[in-house]
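**Student:** Can you look at this prediction? I've put the sequence above it.
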Amino acid sequence: MITRDIAAFSAFARSAAADFGPATARAAFLVAPDGFRLAEQSARDNVYMADAAAFDAARASMQHRDLQRAVSAVLPTVCFAGDPATPDAVFPNNVFGTAAGRYVVGRMRHEVRQREAARADIRAFFRDVLGRAGIDLSAQPHPCELTGALVIDRARGLGFCGLSERCDEDGARLMHEAFGLRATLLFDLALGEYHTNVVLAVLAGRAAVVCPKGFADPAVAAAVVALYAPHAVICGEAEHAAFVANCIALSPETVWMSAAAGRALSPGHRAVLADAGFRVETVELDAIEAAGGSLRCCIGELY
């Protein structure tokens, strides 16, 4: 099922068993922020990006290493070298994704990010080292920026796909098929939002973090909250701006977000996550966040 019908999707989702696959990833992969700087093409439709003067390549590199070190304590984490020709490559989850036995290469909107999809070493890692079959969406015309645009409940096989200039309906259908999902809900993001994973996270199939103002239709946000209640965090404006929803469960017990997001997370919302069985782990990523993404955007998942 792939639909815009909220009621039909919700009815299906409520009956979907949590037997689609592992709720959290087996391993993670990163791409180092080598050549980290403002990507002017990406800045055209990413309101979260800072001005060029705010980019600190040395600090970004240090914080990225801290991120890898921290995440490696929870699950195996590999880091590929960056490339000065691809300053946005620090956010690889938009370009490369995985499902059981396969890897997916997305179609990026901007040419500067399309270069990332051609990385022979990353493709060879999935194909030759891990022995996975490839599904290459990078050459077709429809933007589909993988788990930036598509938030997946891996336990139930459910997708939540926000449409914007970074993903159209055809691109959403291609991702739905590539990841083999049971059902995907399509909806429009609010004006100015570029990726769903900035305004929505589904955590190990049993909790959600939602920024209602990131959705064009408030009914969509309400439906997601209802699916995961009582373990649903409804972010206020400060939490939204601090990337609280750009978080990820890297184990059944841990939710990871940037330190700035952790500071913005209200005590009541921290308690909601605790009631769902999660402790919050944080890493300072203010230098990385200048590029318009946060911790979840940095992490590619190996399922």
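**Tutor:** Received it, and whenever you're ready, just let me know what you need.
**Student:** all contacts plus neighbour counts: C-alpha atoms, from now on.
**Tutor:** Noted.
**Student:** Which helix in this structure has the most residues?
**Tutor:** Criterion DSSP state H: the longest helix present in the chain is helix 57-72.
**Student:** how about that helix: buried residues?
**Tutor:** Under the neighbour-count criterion of 16 or more other Cα atoms under 10 Å, helix 57-72 has 57, 60, 61, 62, 63, 64, 65, 67, 68, 70, 71 buried.
**Student:** any idea how far residue 128 is from the closest residue to the last one other than its chain neighbours?
**Tutor:** Just to be clear, that refers to residue 71. Spatial nearest neighbour of residue 71, excluding adjacent residues (Cα to Cα, 6 or more residues apart in numbering): residue 77 at 6.8 Å. Look at residue 77 and residue 128: by Cα to Cα, to the nearest Å, they are 18 Å apart.
**Student:** swap in residue 204?
**Tutor:** 29 Å.
**Student:** And these two? Which one has more around it.
**Tutor:** residue 204 (26 against 12; other Cα atoms under 10 Å).
**Student:** returning to what we had before: what's around the residue nearest to residue 71, how many residues?
**Tutor:** Residue 77: 21 neighbours (other Cα under 10 Å).
**Student:** Residue 218 now?
**Tutor:** Counted with other Cα under 10 Å, residue 218 comes out at 12.
**Student:** hey, where'd the strands end up in the stretch 51-200 of the chain?
**Tutor:** 77-80, 96-99, 102-105, 133-136, 150-153, 158-163, 183-188, 200-203 (DSSP state E, counting those that start in this stretch).
**Student:** Now do the same contact list for residue 57.
**Tutor:** 33, 34, 35, 36, 37, 287 (Cα atoms under 8 Å, 6 or more residues apart in numbering).
**Student:** Apply 6 Å and report the result again.
**Tutor:** Taking Cα atoms under 6 Å, 6 or more residues apart in numbering, we find residue 57 in contact with residue 36.
**Student:** Please tell me how far residue 2 sits from residue 138.
**Tutor:** 21 Å.
**Student:** Tell me which of the strands of the stretch 51-200 of the chain approaches residue 90 most closely.
**Tutor:** Counting by Cα to Cα, residue 90 lies closest to strand 77-80 out of the strands of the stretch 51-200 of the chain; the figure is 9.7 Å.
**Student:** Need the strands of the stretch 51-200 of the chain in JSON lines (columns: distance to residue 270).
**Tutor:** Formatted as JSON lines, the strands of the stretch 51-200 of the chain follow (distance: least, Cα to Cα, whole Å):
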{"stretch": "strand 77-80", "distance to residue 270": "26"}
{"stretch": "strand 96-99", "distance to residue 270": "29"}
{"stretch": "strand 102-105", "distance to residue 270": "33"}
{"stretch": "strand 133-136", "distance to residue 270": "38"}
{"stretch": "strand 150-153", "distance to residue 270": "21"}
{"stretch": "strand 158-163", "distance to residue 270": "23"}
{"stretch": "strand 183-188", "distance to residue 270": "27"}
{"stretch": "strand 200-203", "distance to residue 270": "14"}
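**Student:** One more to weigh against that first structure:
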Amino acid sequence: MNLVSIQAPAAVVMIRPHGFLPNPQTAADNTFQRTADEDAGAPPSVSAAARDEVTAAAQTLADAGVRVHVFDDHGECDTPDSVFPNNWFSTHAGGHIALYPMHSPNRRRERRSDVIDMLKNEYRVQDVIDYSGLEYDDVFLEGTGAMVLDHVARIAYTARSRRADPVALERFCTHFNFEPICFDTADAEGRPIYHTNVMMSVATEFAMVGLDLIADHRRRDEIARRLTETGRTVIALDQLQIANFAGNTLELSGKNGRVLALSRRAFDYLMPDQRATIERSARLLPLDVPTIELAGGSVRCMLAGIHLMPRRAQCVSNF
């Protein structure tokens, strides 16, 4: 197995929240979200549990050889979803960073200059392309939540939603040389999926996708064909697996090869043959994040992959 992969970054940014709470501004279209008092008690205990889950997850990733940059969010700016940084920025080979327009007003406050400054200091950054001004025109594209990027075939798979505006998507794809492949989705109740990355994950040698959620069968077949053409094995996930975050995973490069970061809940819903297919290419690395999953996102949402060249030899994680 080739240990080097442009699809699987060797470093990530994580945000450790101190004011975590399922976000009332995002609840309308995020059907994965649940209220905190339904599952985990009073908000202070929820926030503390989420903070501890990030700390433990970061340590597990570091132990696997992934470089982890952890930033604390003390909650002064009312940012209940800050634990999901992949929505407001992404990084790209060649030294590029993108900043994204966010749909919910309190999510726009998650953007922070110290994260970008760290990337400039630790990695080779050529430019930062800022799309956040599109918010003033009600145009949104929530990063690698709205898009699942195939860095090899240069495809941006995108489920249509109010968080993935075609104007912003076209601008991103033009700047970063991706082909947009858009599709409509529907869950068992006919509701669209709010973010592509809860139903789809593209790794180096496999892809996990909820094909049954793609409304048009011709588009469904085309997406499966495009993934297969790149040499990947397509792992079809059913709606129950998607509802339990089995599609919300991220492949990373560790010290002994690639790992697939996913939640313990997602891992438990994978079938034995699906696990076997994954482990031919990447070691499964389940992380315990039940509190964070209350907010309607899981492990992939927590990880902003760094596809940049380091300025110096990789050192220990900082958390």
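**Tutor:** Noted; the coordinates are in hand. Being a predicted model, the structure only gives us computed values, none of them experimental.
**Student:** Can you pull the TM-score for these?
**Tutor:** Overlay of the two chains. TM-score (TM-score structural alignment, normalised by the length of the first structure): 0.86; 279 aligned residues with a Cα RMSD of 1.8 Å.
**Student:** Show me what the residue nearest to residue 71 of the first structure lines up with in the second structure.
**Tutor:** Using TM-score structural alignment, the equivalent of residue 77 of the first structure in the second structure is residue 68.
**Student:** wait, what's in contact with residue 40 of the first structure?
**Tutor:** Applying Cα under 6 Å, 6+ apart, we find residue 40 of the first structure in contact with no residue.
**Student:** Can you tell me what it aligns to in the second structure?
**Tutor:** So, by TM-score structural alignment, residue 40 of the first structure is matched to residue 24.
**Student:** Mind checking what secondary structure that match has?
**Tutor:** Secondary structure, DSSP: H, G, I helix; E, B strand; the rest coil: residue 24 of the second structure is coil.
**Student:** In JSON lines: the buried residues of helix 57-72 of the first structure, plus distance to residue 99 of the first structure.
**Tutor:** Formatted as JSON lines, those follow (distance: Cα to Cα, whole Å):
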{"residue": "57", "distance to residue 99 of the first structure": "32"}
{"residue": "60", "distance to residue 99 of the first structure": "29"}
{"residue": "61", "distance to residue 99 of the first structure": "29"}
{"residue": "62", "distance to residue 99 of the first structure": "30"}
{"residue": "63", "distance to residue 99 of the first structure": "28"}
{"residue": "64", "distance to residue 99 of the first structure": "25"}
{"residue": "65", "distance to residue 99 of the first structure": "26"}
{"residue": "67", "distance to residue 99 of the first structure": "23"}
{"residue": "68", "distance to residue 99 of the first structure": "22"}
{"residue": "70", "distance to residue 99 of the first structure": "24"}
{"residue": "71", "distance to residue 99 of the first structure": "20"}
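**Student:** farthest pair in these?
**Tutor:** 57 and 71 (20.9 Å).
**Student:** how about residue 119 of the second structure, what's its match in the first structure?
**Tutor:** So, by TM-score structural alignment, residue 119 of the second structure is matched to residue 126.
**Student:** count of neighbours near its match?
**Tutor:** 20.
**Student:** Now it. Nearest residue, chain neighbours left out?
**Tutor:** For residue 126 of the first structure, the spatially nearest residue (Cα to Cα, 6+ apart) is residue 132, at 5.7 Å.
**Student:** And for residue 292 of the second structure?
**Tutor:** residue 50 (5.6 Å).
**Student:** separation between the one you found and residue 221 of the second structure?
**Tutor:** As judged by Cα to Cα, residue 50 of the second structure and residue 221 of the second structure stand 38 Å apart.
**Student:** cool, residue 264 of the second structure as well?
**Tutor:** Distance, residue 264 of the second structure to residue 221 of the second structure, using Cα to Cα: 30 Å.
**Student:** Quick one: the helices in the stretch 101-250 of the first structure, in order.
**Tutor:** 111-114, 120-124, 146-149, 169-178, 218-228, 237-241 (DSSP state H, counting those that start in this stretch).
**Student:** what's the most buried one of those helices?
**Tutor:** helix 146-149 (a mean of 28; mean count of other Cα atoms under 10 Å).
**Student:** The second structure: matching residues for that helix?
**Tutor:** Counting by TM-score structural alignment, helix 146-149 of the first structure corresponds to residues 143-146.
**Student:** The matching stretch vs the first structure - mean distance after superposition?
**Tutor:** Stretch 143-146 of the second structure differs from its equivalent in the first structure by a mean of 0.6 Å after superposition (mean Cα distance after the TM-score superposition for the first structure).
**Student:** what's the spacing between that stretch and its chain's center?
**Tutor:** Computed by Cα atoms, centre = their mean, to the nearest Å, the chain-centroid distance of stretch 143-146 of the second structure equals 7 Å.
**Student:** Ok, stretch 210-229 of the first structure next?
**Tutor:** 17 Å.
**Student:** Can you give the contact residues for it?
**Tutor:** Stretch 210-229 of the first structure is contacted by residues 188, 189, 190, 199, 200, 207, 232, 234, 235, 240 when judged by Cα under 6 Å, 6+ apart.
**Student:** The second structure: which residue goes with the fourth one?
**Tutor:** In other words, residue 199 of the first structure. Taking TM-score structural alignment, residue 199 of the first structure has residue 199 as its aligned residue in the second structure.
**Student:** can I assume the residue nearest to residue 126 of the first structure is in contact with residue 101?
**Tutor:** Yes: between residue 132 of the first structure and residue 101 there is a contact under Cα atoms under 6 Å: 5.1 Å.
**Student:** The two: who's more crowded?
**Tutor:** The neighbour comparison of residue 132 of the first structure against residue 101 (other Cα under 10 Å) goes to residue 132, with 19 against 13.
**Student:** what residues are up against the more buried one?
**Tutor:** 101, 102, 126.
**Student:** mind running it again at 10 Å?
**Tutor:** 98, 99, 100, 101, 102, 103, 104, 123, 124, 125, 126 (Cα atoms under 10 Å, 6 or more residues apart in numbering).
**Student:** Find the nearest non-adjacent residue to residue 135 of the first structure, please.
**Tutor:** That would be residue 104: by Cα to Cα, 6+ apart, it lies 4.8 Å from residue 135 of the first structure.
**Student:** burial measure for the aligned partner of that neighbour in the second structure, as a count.
**Tutor:** Matched to the second structure by TM-score structural alignment, residue 104 of the first structure sits across from residue 98. For residue 98 of the second structure, the neighbour count with other Cα under 10 Å is 19.
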